[in-house]
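Asker: After the sequence you'll find the predicted model.
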Amino acid sequence: MLSVNEYFDGKVKSIAFQGESLPATVGVISSGEYEFGTSKKEVMTVVSGALTVQLPGSDSWTRYGAGDAFEIAANASFKVKADVDTAYFCTYE
């Protein structure tokens, strides 16, 4: 079953589904700056575009382009900046 979610007044949209081994989402983040929270461990892969990310506990920002992935622990928050509309794939453990 697919589930569609919208965040930040529709500027972030995702479709949740059950992947082969883990729950997952695919989505698009419109240009802007956002803060997300996690309830499970997440691995986010940029599919198209780029995200500049401030991971939990870090003061620095790192840019992730298409094909790059980063991991966020459960029960944490992280910030992202998108200069262009950016597509992602995320799995949850």
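Answerer: Good, I have the coordinates. Because the structure is a prediction, the values reported are computed rather than measured.
Asker: can we go C-alpha only for contacts and neighbour counts from here?
Answerer: Will do.
Asker: burial count for V43?
Answerer: V43 is flanked by 16 other residues according to other CA atoms under 10 Å.
Asker: try this one next to it:
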Amino acid sequence: MIQQNEYYDGQVRSLEFANSQGKFTVGVMEPGEWEFEAPTREWMILIRGTWDVKLPGSRDWKTFGEGDSFQIEADESFTVRISDTVAYLCPYT
């Protein structure tokens, strides 16, 4: 079953699904600065666009482009800063 998720008044939207390869969300984010807490281990893979990310424990922003990824452990928070709409894939455990 596919579940639709919406955050920040619709500025961040995703579709959540599971198949034989695991659990995933695929989504889009509009420009803005968005903070998320990962309830499980997640891998964020940028499909289209660029974003700046403040990873857990860091005070600095790191820029990621198409095809780049980062991992977040369960119960950690991260922040993304976006200047143009992006698309992402998020496998999680």
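Answerer: Looks like it came in fine. Since this is a predicted model, take the numbers as computed values, not measurements.
Asker: Let me know the helix or strand that the spatially most central residue of the first structure is in.
Answerer: The structure's the first structure has its C-alpha centroid closest to M44; by CA atoms, centre = their mean the separation is 5.3 Å. M44 of the first structure is part of strand 42-48, with elements assigned from DSSP states H and E.
Asker: quick one: contacts of the helix or strand just after that strand?
Answerer: Sequence order places strand 50-54 as the next helix or strand after strand 42-48 of the first structure, per DSSP H and E. For strand 50-54 of the first structure, the surrounding residues in contact (CA atoms under 8 Å, 6 or more residues apart in numbering) are 60-66, 78-84, 86.
Asker: give me the stretch of the second structure that strand 50-54 of the first structure matches.
Answerer: Per TM-score structural alignment, the counterpart of strand 50-54 of the first structure in the second structure is residues 50-54.
Asker: residues contacting the residue nearest to the centre of the first structure?
Answerer: Taking CA under 8 Å, 6+ apart, one finds A69, F70, E71, Y88, F89, C90, T91 in contact with M44 of the first structure.
Asker: ok now do the closest residue to the first one other than its chain neighbours, which residues does it touch?
Answerer: Counting by CA to CA, 6 or more residues apart in numbering, the nearest residue to A69 of the first structure once its immediate chain neighbours are dropped is T45, at 4.1 Å. Residues in contact with T45 of the first structure (CA under 8 Å, 6+ apart) are A66, G67, D68, A69, F70, Y88, F89, C90.
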